[in-house]
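Peer 1: this is a predicted model, with the sequence first.
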Amino acid sequence: MDNLPSPQVRRATPTRRAFLAASAGTAAAVATPLVGEPASATARTTPDRTTSGPGPGRPTTPQPPDRELRALLRELDQHRIEAGVRRLVAFGTRHTLSSQDDPRRGIGAARDWIHAQLRGYAAASGGRMTVELQSFIQQPAPRIPAPTRITNVIATLRGDTAPNRVYVVSGHYDSRVTDVTDATSDAPGADDDASGVAAVLELARVMATRRTGATIMFVAVAGEEQGLYGSAHLARQLKTAGVDVQGMFSLDIVGTPDAHDGSPPDPRTIRLFVEGVPTSETAAQTAIRQSVGGENDGPSRQLARFVQDVACNDQTGMTVRVIWRRDRYLRGSDHIPFLQQGYPAGRFTEPRENFAHEHQNTRVENGVQYGDLPEFCDFGYITRVAKVTAATLWSLAQGPGTPHGVTIDTSGLTNDTTLRWQRGPEPDLAGYEVLWRETTAPVWTHVVGVGDVTSATLDLSKDNVLFGVRAVDRVGHRSPVGAPQPSN
């Protein structure tokens, strides 16, 4: 959404009573599900939406999947995902310091195979998908003993109506054993992270033949185990080029719901880690901290709420457990460099890890084989994770962008609330909705449709609740919520 227009700010209605009367009808018109497309979420997979206290609007509801999304989800192929994991494991090791030139073993062979797969998918895209090798030389560092070429493999599916708005999904194709400098021992890396790469490849395959509004980048990064080098380079390049990345997801260790440690499997849950404000702030992150909702209403957490709205239903068969943290203790994934550049980002990972076998060399003890092998993966589970990711990316790319310039009027002592925002450039934009929730509620609970306007006043005190604004298109696709900053 580069070069947003600056329309004249208009108040939604001349009077509070007229506004509230009109809002109920507008809400029904703007956010009605698609014709013939009933909501399909179940109580099991729908986030709690506790209504506490009176106020304008109606209870929020999940966004139902449209017909094309349901068809897309049916096309995700578990057998292809399994074949992808097994092929990556067959390269022996994919350590960042392993061979770049051996055609059968090492990270170079894995790189070339991924590149060939994506080029094959791009051939069916009618020119909308392009594939590139993004290489750079990483200078010596604690886990890089000598200058090393690191290569990201990137497939970009250009959007039709909002090509400058971009969403990124990645998995890392490098692997390791316990000794992070051991570049020669077998490092199968089935769960960490052939599972994520195989899911990304399958997403690229099924989306390559479809038209999207916004642009999606499908990326296999390298250098993750040595220090997130591949994703850091990609994030810097995008930031330097001024690319409007409105969401990034890392699929890292998504291979199994069973930790194989005696705990019960959790086959219908995927964790999503999203932070608030990090210790080291960018200018964008400082703005988050200073916003009305504070760290719990930053762009990454709004992105997580969006995921729960569009991807927790009987089409994916999954529940997304959102964790309000950047990542697990002592760990980090490829979403972190994007956060450091001020982009909204999160990390999908399985519900419980087995740290004992994750990076160990293959071995056999008492007839039990240990190591990060395909036999420890659940390919049905990886496919369901791919469905969650597909539902998220499709809904983001087909819907409007997150509203920009959202402010809340704090110039006077009043018991109502005035919000303002910039109108988006989408040609199929229908209007906007104001959302609110109690300050203690984790998700949005109420929504008020306000129409195609750039300001609205609600008879609800800004001192008592939290507010946000989202865009809606003509067929009911919604954007993530934009949280307001104070404006005098």
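Peer 2: Done, it's in.
Peer 1: for the rest of this, base every contact and every neighbour count on C-alpha atoms.
Peer 2: Fine.
Peer 1: how about this structure, which residue sits the furthest from its center?
Peer 2: Asn366 (41.3 Å; C-alpha atoms, centre = their mean).
Peer 1: chain center to stretch 389-406, what's the gap?
Peer 2: 10 Å (C-alpha atoms, centre = their mean, to the nearest Å).
Peer 1: list the buried residues in it.
Peer 2: By neighbour count on 16 or more other C-alpha atoms under 10 Å, the buried set for stretch 389-406 is 389-404, 406.
Peer 1: for that stretch, measure first residue to last.
Peer 2: Stretch 389-406 stretches 27 Å from its first residue to its last (C-alpha to C-alpha, to the nearest Å).
Peer 1: hang on, the earlier thing: what about the buried residues of stretch 389-406, which are in strands?
Peer 2: Among the buried residues of stretch 389-406, none falls in strands (DSSP state E).
Peer 1: residues contacting Val86?
Peer 2: Val isn't right for residue 86; it's Arg. 190, 374 (C-alpha atoms under 8 Å, 6 or more residues apart in numbering).
Peer 1: run the last query once more with 10 Å
Peer 2: Neighbouring residues of Arg86 by C-alpha atoms under 10 Å, 6 or more residues apart in numbering: 80, 188-190, 194-195, 198, 373-375.
Peer 1: want to compare, so here's the second one:
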Amino acid sequence: MKRILLFIALLQLNLANAQTQIIHRDAAIDKMVSEVSAESLEKYVRELADFRTRHTLSADNPNEGILASQNYVLDHFKSFEADSKGRLTSYIDTFIIPADGRRIPTDSKLGNVMATLKGTDPNDNRIFLISAHIDSRALGVMDNEIDAPGANDDGSGVAAVIELAKIMSKKSFSATIIFVIVSGEEQGLKGAAYLAEKAKKENWNLVAMLNNDMIGNSHSSQTNINDNTRVRIFSEGVPAAENEQMAAIRRYTNGENDSKSRQLARYMKEVGERYVDQLEVKLVYRNDRFLRGGDHTPFAREGFTAIRVCEMNENYYHQHENVRVENGIQYGDLPDFVDFEYMRKITGINLASLASLASAPSEPQSVGIDVRRLSNTSTLRWESPANGKAKGYYVLMRETDSSMWERKFYTEETTLTIPYSKDNYFFAVQSVGEKGHESMAIFPQPITR
């Protein structure tokens, strides 16, 4: 009897140990995440809503409208420059959008508010960009005079970007981070399209673009779901800018679920959940909500890696609606309906992801998987990263029906053979820096000769 009880006790202990998860947090990133303040976020959102409307085509007014709100953001960015020791520079990038016969009736002057935190490594030209849109709207997309407070859409995203610029501008990162507040989203993604085209034309080494659009609502309309513990990240599968060669390799390797945007989404889930408690990142396998789009879409079209961060449940009483009370229901995108604690957590996963990416070496180069002969083992090969120094590498593995990487094999070599068949698993490789920061994962190409 004693032996049976001892066996049961040991079995329970082993099961408990098997379920133990060790979470390693970089102390510097953890501290930055802890500095994100729900009170600061609320202050920004309420002040943005006080501009009455931020419609892209609203009239020039010192106290309301889009130009006044852009200057408000710029003033905040400027106030952070002193603590950055000269690394943060900010301005409004103005441009002319021609009339389109739809939502831009005449040639219009628009602007994106930019704050660039220069990387500390002169040999590292990588750029990571985080964005939100400042323009707001009510029910009529062309009504530039009606009240459109835009507290959640997208005052929440703007507030998050301001808070991130404030916290991160005090720190140093190898790569450059750009905080941008675009305009013209509701009129057809105009500001984002201009910036994506500029990045392409100027050959930016833009590694990742994180678009935050509506991250403050936790209570859904109709279904009455109240949940501030989950957030969605949308990522494209088949790249919008895919050419015929890319398509052929994707079909050959069955890589439709391993685009760079999808790898970025996986990265944000792993790193975000590592640093932010009580928030689950849900990966949504589409570029955006059904038949809809956001400011990450023009970047994807230009071939950049881009995702959208968005609240889990939307409330259509407070989105694209006129401010009013009807049948006892308050309509309109008002600050009173924003969950600022929810915003704090979502801002935290953005910070953790950006800080980790900008501190890590770049991805390994020329990642390949050897397919020159049939084998029940899998051999991967790669070259060292172009930027930064890799202490080692992780070879990642997951079953074909799994959304997330399930195992990591560490090596300090540039090749690894593991006893798992490529027929049954997907693989990828990521660089690991001296302090443990990981790059994004790279899906291997077939090595045929």
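Peer 2: Sure, I can see it. Please read all numbers here as calculations on a predicted model, not as lab measurements.
Peer 1: one step back: if I look at the residue farthest from the centre of the first structure, how far off is Gly106 of the first structure?
Peer 2: From Asn366 of the first structure to Gly106 of the first structure the distance is 30 Å (C-alpha to C-alpha).
Peer 1: for Ser170 of the first structure, same thing?
Peer 2: Taken as C-alpha to C-alpha, the span from Ser170 of the first structure to Gly106 of the first structure is 20 Å.
Peer 1: try Ser98 of the first structure
Peer 2: Distance from Ser98 of the first structure to Gly106 of the first structure, counting by C-alpha to C-alpha: 5 Å.
Peer 1: between the two, which one's more packed in?
Peer 2: Per other C-alpha atoms under 10 Å, whichever of Ser98 of the first structure and Gly106 has more neighbours is Gly106, with 28 against 21.
Peer 1: counterpart of that one over in the second structure?
Peer 2: If you follow Gly106 of the first structure across to the second structure using TM-score structural alignment, you land on Gly65.
Peer 1: in space, what's closest to that match - neighbours in sequence excluded?
Peer 2: Arg54 (4.6 Å; C-alpha to C-alpha, 6 or more residues apart in numbering).
Peer 1: which residue numbers in the second structure go with whichever strand or helix holds Arg86 of the first structure?
Peer 2: Per DSSP states H and E, Arg86 of the first structure falls inside helix 78-89. Per TM-score structural alignment, the counterpart of helix 78-89 of the first structure in the second structure is residues 38-49.
Peer 1: do stretch 389-405 of the first structure as well
Peer 2: Going by TM-score structural alignment: stretch 389-405 of the first structure matches residues 350-366.
Peer 1: cool, and stretch 463-472 of the first structure?
Peer 2: Using TM-score structural alignment, stretch 463-472 of the first structure pairs with 423-432 in the second structure.
Peer 1: and that stretch, what's buried?
Peer 2: Using 16+ other C-alpha under 10 Å as the test for burial, stretch 423-432 of the second structure gives 426-432.
Peer 1: strands - which of these land there?
Peer 2: 426-432.
Peer 1: farthest-apart pair in these, please.
Peer 2: Largest separation among those by C-alpha to C-alpha: Phe426 and Val432, giving 19.7 Å.
Peer 1: residue boundaries of the helices in the stretch 51-200 of the second structure?
Peer 2: Applying DSSP state H, counting those that start in this stretch to the stretch 51-200 of the second structure gives helices spanning 66-80, 155-168, 190-201.
Peer 1: if we can go back for a sec, just give me the mean distance for the helix holding Arg86 of the first structure relative to the second structure.
Peer 2: Its aligned residues in the second structure lie a mean 1.1 Å from helix 78-89 of the first structure after superposition (mean C-alpha distance after the TM-score superposition for the first structure).
Peer 1: got the angle for that helix vs helix 195-208?
Peer 2: 130 degrees (axes from the mean of the first three to the mean of the last three C-alpha atoms, to 10 degrees).
Peer 1: what angle do helix 78-89 of the first structure and helix 107-122 make?
Peer 2: Going by the same axes, to 10 degrees, helix 78-89 of the first structure makes 150 degrees with helix 107-122.
Peer 1: can you give me how far helix 78-89 of the first structure is from the chain middle?
Peer 2: 23 Å.
Peer 1: ditto for stretch 71-87 of the first structure
Peer 2: 20 Å.
Peer 1: buried ones in that stretch?
Peer 2: So stretch 71-87 of the first structure, judged by 16+ other C-alpha under 10 Å, has buried residues 72-73, 76-78, 80-82, 84-87.
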